[in-house]
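Asker: sequence unknown, structure follows:
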């Protein structure tokens, strides 16, 4: 008898991550972790996004284990977190129009590294009865156009950049302001599909089995 394919569970409220998976043929179940990210520190931006991704995935995994029969369900819980590393500092969501303007005046004509942490908790991987853990960080360098003040203010006024990591998108209104990406562009959107495929494959879970 063939083993059941684990359910993909995305521990994130991000529409961009959800759409990225769906566009690749994977239709995940979404369960928002609800963890408090304030006060979490780390020695580097990479370590910080890895820790935040772990918190999200673990919180959702624990919720599922508490359900009746939850410890026996085959599943892949994916937690992600993204931050822009710019001048050695972590840039998250600006939160306001004024913060977007200030940030873009610093970033224009320069580059930063978008880092996305991925934490996978896998129940039901072939050949094991325990939960398998994978924690990886994907990085991509983002080159920002030398935009003028009017372009910055117009973009900030849309409201989009205030609510996304780094204060920009490549798959939305911010796309024209990004000159190029070095690395996996999905990393910038918030979830690296090549990384996810490779990690699942290493556990004997082929990407086509999930519909991708």
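Answerer: That came through fine. The structure presented is a predicted model; accordingly, all values stated were derived computationally and were not measured.

Asker: CA atoms for contacts and neighbours, from now on please.
Answerer: Noted.

Asker: Grab the most central residue of the chain for me.
Answerer: Against the mean C-alpha coordinate of the chain, by C-alpha atoms, centre = their mean, the closest residue is residue 190 at 3.2 Å.

Asker: what's the distance between that residue and residue 10?
Answerer: Using C-alpha to C-alpha, to the nearest Å, we find residue 190 at a distance of 12 Å from residue 10.

Asker: again, but for residue 148
Answerer: From residue 148 over to residue 10 the distance is 38 Å, taken as C-alpha to C-alpha.

Asker: Put this next to the previous one:
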């Protein structure tokens, strides 16, 4: 008896770090970026906000895939869409992508020597013959070194902090400034592999079924 092929994995995110994390884990997602306006959404708290945003991204891409089908009748085959969003919570406030050097400096003046919580929302939609939807949030405590003003200026000047949630990375230049992580380190990069494994199982997909064939 021949097993059914696994669904096609679609990542609804432009994040290179998320793509690389999945790729290193043996998966081969296709990237389809949503056009969601993140500023148009709100929630009572930061975990709720990342979940709302992750869902919006996944639903936007799932809708685009359905519309893009040749007969307009829905997606072709079995498709697994994953949407994610991350925000750093500090003093109850969300710190997203600073966008400008001035904002990144302000973030780091608040963050240095302290611990924040990086929340990453995940939303999974399975389309095709088998359908299902599920979601979850991974929260990781991240402690930051007591950076000097000169260190902050140098890091911001590198450009790396401007386009990542909380103005830091753990897998790049910012790794030297993270002194402790309490929780899933993958979630700090922007996608929690253990949580995603559980979410896939909830829609009937075994994690190992998505691994690339040996030698590819």
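Answerer: Nice, I can see it. The structure presented is a predicted model; accordingly, all values stated were derived computationally and were not measured.

Asker: Mind checking the TM-score on these two?
Answerer: Once the chains are laid over each other, their TM-score by TM-score structural alignment, normalised by the length of the first structure reads 0.94; 208 aligned residues with a C-alpha RMSD of 1.3 Å.

Asker: still on that earlier bit, higher neighbour count, residue 148 and residue 10 of the first structure?
Answerer: Counted by other C-alpha atoms under 10 Å, residue 148 of the first structure and residue 10 do not tie: residue 10 has more neighbours, with 26 against 12.

Asker: Return the residues in contact with the closest residue to residue 65 of the second structure other than its chain neighbours.
Answerer: In this structure, residue 65 of the second structure finds its nearest non-sequential neighbour in residue 75, 5.8 Å apart by C-alpha to C-alpha, 6 or more residues apart in numbering. Residue 75 of the second structure is in contact with 65, 66, 67, 68, 69, 127, 128, counting by C-alpha atoms under 8 Å, 6 or more residues apart in numbering.

Asker: where does residue 75 of the second structure fall, helix, sheet strand or coil?
Answerer: Secondary structure for residue 75 of the second structure, judged by DSSP: H, G, I helix; E, B strand; the rest coil, is coil.

Asker: Any figure for the gap between it and residue 126 of the second structure?
Answerer: For residue 75 of the second structure, the distance to residue 126 of the second structure equals 10 Å [C-alpha to C-alpha].

Asker: Also residue 98 of the second structure?
Answerer: Computed as C-alpha to C-alpha, the residue 98 of the second structure to residue 126 of the second structure distance reads 33 Å.

Asker: cool, residue 21 of the second structure as well?
Answerer: 21 Å.

Asker: who has more neighbours, the two?
Answerer: Between residue 21 of the second structure and residue 126, counted using other C-alpha under 10 Å, residue 126 has the larger neighbour count: 23 against 18.

Asker: which position in the first structure aligns with the more buried one?
Answerer: Mapped onto the first structure by TM-score structural alignment, residue 126 of the second structure lines up with residue 122.

Asker: Its match contacts residue 72, correct?
Answerer: No - the pair residue 122 of the first structure / residue 72 is not scored as a contact, 11.5 Å apart, by C-alpha atoms under 8 Å.

Asker: can you map out the helices along the second structure?
Answerer: 16-24, 46-67, 101-111, 149-157, 185-189, 193-202 (DSSP state H).

Asker: which one of these lies closest to residue 170 of the second structure?
Answerer: Ranking these by proximity to residue 170 of the second structure (C-alpha to C-alpha) places helix 185-189 first, at 6.7 Å.

Asker: how big's the offset between that closest one and the first structure?
Answerer: Its aligned residues in the first structure lie a mean 0.6 Å from helix 185-189 of the second structure after superposition (mean C-alpha distance after the TM-score superposition for the first structure).

Asker: Other residues contacting that helix?
Answerer: Contact with helix 185-189 of the second structure is made by 17-18, 21, 118-120, 138-140, 169-171, 192-193, as judged by C-alpha under 8 Å, 6+ apart.

Asker: Inside strands: which ones of these?
Answerer: 118, 119, 120, 138, 139, 140 (DSSP state E).

Asker: would a markdown table of those residues with distance to residue 28 of the second structure and neighbour count be doable?
Answerer: Formatted as a markdown table, these follow (distance: C-alpha to C-alpha, whole Å; neighbours: other C-alpha atoms under 10 Å):
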| residue | distance to residue 28 of the second structure | neighbour count |
| --- | --- | --- |
| 118 | 26 | 27 |
| 119 | 24 | 28 |
| 120 | 21 | 30 |
| 138 | 22 | 26 |
| 139 | 25 | 23 |
| 140 | 26 | 21 |
